[in-house]
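K.L.:
dropping the sequence and predicted coords here.
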Amino acid sequence: MPPRPMPFLSAALAALLLAAGCAATGAPATAADGARAGVQAIDPPSSPEWTHDMARFAAEDAADPPPAHPVVFTGSSSVRLWTTLAEDFPGRPVLNRGFGGSHVRDAVHYADEVAIRYRPSRILLYAGDNDTMDGRGPQQVLADFQAFVARVHQDLPGTPIAFIAIKPSPSRIHLLEVQRASNALVRDWAARTPDVDYIDVFTPMLGADGRPRPELFVGDALHMNADGYALWRDIIAPYLR
């Protein structure tokens, strides 16, 4: 099955995407900009492989129906590999809908499959790591996250959404400043946007030398070990109370 194309944007979603572009570029909005926003979709999915993940989620739902109004975690491999998610947040109806290797824009394209269909009580998104690795800059990360928020709030207004900061890792230390800039743009936008939060895992994962803490990672120096996930658990837990 080919990737599901994005439909034309509603007026509300187009307006938010237009605002995202203006916030990222500093350019004032014009009537022509608004007209263009109404017919333009975001970039296509980063890979056709995500259709397999969506089919897997549907099969899992059929075999073991998810809880009502779960806390949905979605995004790339740092979520997908979080195998202790339920244990780390006991008493919370958490649902893991991570699909490894994904970009922020993939969460927009598949928002129905990974989040909206569950009518979640809140959504936590971890993405941007692969985006910056593949050359997408801070303004694009922000715009794509804004598009994700717009897509969810189009169907589920008022649903709390949090962006888990792009983590620093030893294998991608050359991207540290791009990650920092991306996080800062999202943090600042979230601070002035209702029902949107920014969760800072970036700063605690740096050592006193300003470099990623190697003891938080497995051998590939990219994905986290149990200590890394324990750190994330402690940072995220207050947000879920």
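P.N.:
Received the coordinates, thanks.
K.L.:
all contacts plus neighbour counts: C-alpha atoms, from now on.
P.N.:
Will do.
K.L.:
what about the helices in this protein?
P.N.:
Applying DSSP state H to the chain gives helices spanning 11-25, 31-37, 50-63, 77-80, 85-88, 104-109, 111-114, 129-133, 138-155, 176-191, 226-240.
K.L.:
which of those helices sits most buried?
P.N.:
With neighbours defined as mean count of other Cα atoms under 10 Å, the helices of the chain peak in mean count at helix 104-109, which reaches a mean of 26.
K.L.:
ok so, going back, could I get the helices of the chain in a markdown table, plus columns for distance to residue 215?
P.N.:
Conversion of the helices of the chain to a markdown table gives the following (distance: least, Cα to Cα, whole Å):
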| stretch | distance to residue 215 |
| --- | --- |
| helix 11-25 | 35 |
| helix 31-37 | 45 |
| helix 50-63 | 30 |
| helix 77-80 | 16 |
| helix 85-88 | 20 |
| helix 104-109 | 27 |
| helix 111-114 | 31 |
| helix 129-133 | 19 |
| helix 138-155 | 27 |
| helix 176-191 | 17 |
| helix 226-240 | 8 |
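K.L.:
looking at those helices, which is nearest to residue 198?
P.N.:
Distance to residue 198, taken as Cα to Cα, is lowest for helix 176-191 among the helices of the chain, at 5.3 Å.
K.L.:
please compare the first structure with the one that follows:
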Amino acid sequence: MIFALVSSVTDCKSYSKRDYFDTSFQCFAEPGWRDDSNFKKYIEKAWLPMRLLFAEDNSKIKRSDIVFVGDSLVHLFVPELIAKEFPGQSVTNRGIGGDITETLLSRIEDDVLILHPGTIVIEIGGNDFREGKCLSLVQNNLQSIIQKIHNKNRNIKIILLAVPPTRVKELNQIVPVYNLFLNQLARTTKNVEYVEVWDTMRNPDLPTLSEEYFRPNGDVLHFNEKGYELWGKKLRPYLQK
């Protein structure tokens, strides 16, 4: 129900206004989404209810060795798939559909760090670019998230998962630029690693999601179970260290 609401208020219309390569494009540096009324609806009806569920669950489980956090791509990495990809490991999912870097920054302490994880896997940024957020703003938010984590515990290992390709041209134009930033950030920051998935998940001849990862319902933003199998394959070596 919550994910259906998120999908309804984060649809793909007006992507032409989010084209970073359009000569008339102006990046968005304000809080939230370009549509403020939809953003407020999202926070009230989806984001806050999910956080209440997380708080209740966190009070029960107390600790988790590994926490996944991010947007709808993490949200859809459901417990059954996580258990299949990381058997016998203590893994908790704290993804929220529709999340952006600034809202993740605001919740990282209460939703994730409270579980005292040794490793945090982060996939975030796609929704920022869906809104045409200024690239420097997204990068600064991500750096602030890392700083907040390491201010809590400098020994926490952070894995930055590349934002994967979609079936949306405007996103596929800017996301590789952001992934280059993630890669470089990992190279220059202690206890931060970068895991590439863009190259494997894209069409070998086109800068778009490979057809083998298409969801059957016409969803142009997310990928199918085979994509999560790839995530598992790519991440297992890092999570078993």
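P.N.:
That came through, no problem. Quick caveat, the model's predicted, so the values are computed rather than measured.
K.L.:
hmm, back to that, so which of the helices of the first structure is nearest residue 205 of the first structure?
P.N.:
The nearest among the helices of the first structure, by Cα to Cα, is helix 226-240 at 8.2 Å.
K.L.:
related to what we said a few turns ago, the helices of the first structure: which one's closest to residue 121 of the first structure?
P.N.:
Across the helices of the first structure, closest to residue 121 of the first structure is helix 226-240 (Cα to Cα), at 10.0 Å.
K.L.:
and that closest one against the second structure, how far off on average?
P.N.:
In the superposition against the second structure, helix 226-240 of the first structure averages 0.9 Å from its aligned positions (mean Cα distance after the TM-score superposition for the first structure).
K.L.:
can you find the partner of residue 111 of the second structure in the first structure?
P.N.:
Under the alignment (TM-score structural alignment), residue 111 of the second structure pairs with residue 114 in the first structure.
K.L.:
before we move on, what about residue 155 of the second structure?
P.N.:
Match for residue 155 of the second structure (TM-score structural alignment): residue 158.
K.L.:
with adjacent residues omitted, what lies nearest to its match?
P.N.:
Using Cα to Cα, 6 or more residues apart in numbering and skipping residues adjacent in sequence, the residue nearest residue 158 of the first structure is residue 195, 6.0 Å away.
K.L.:
and if you look at residue 21 of the first structure?
P.N.:
Nearest residue to residue 21 of the first structure, sequence neighbours excluded (Cα to Cα, 6+ apart): residue 143, at 6.3 Å.
K.L.:
likewise for residue 140 of the first structure?
P.N.:
residue 24 (7.8 Å).
K.L.:
also residue 195 of the second structure?
P.N.:
Here the residue nearest residue 195 of the second structure, using Cα to Cα, 6+ apart, is residue 161, at 5.0 Å.
K.L.:
I figured that neighbour hits residue 192, correct?
P.N.:
No: with contact defined as Cα atoms under 8 Å, residue 161 of the second structure and residue 192 do not form a contacting pair (10.7 Å).
K.L.:
any idea how far the match of residue 111 of the second structure is from residue 72 of the first structure?
P.N.:
8 Å (Cα to Cα, to the nearest Å).
K.L.:
anything in contact with each of the two?
P.N.:
residue 97 (Cα atoms under 8 Å, 6 or more residues apart in numbering).
K.L.:
hang on, the earlier thing: near the residue nearest to residue 195 of the second structure, how many other residues are there?
P.N.:
Counted by other Cα atoms under 10 Å, the residues lying close to residue 161 of the second structure total 23.
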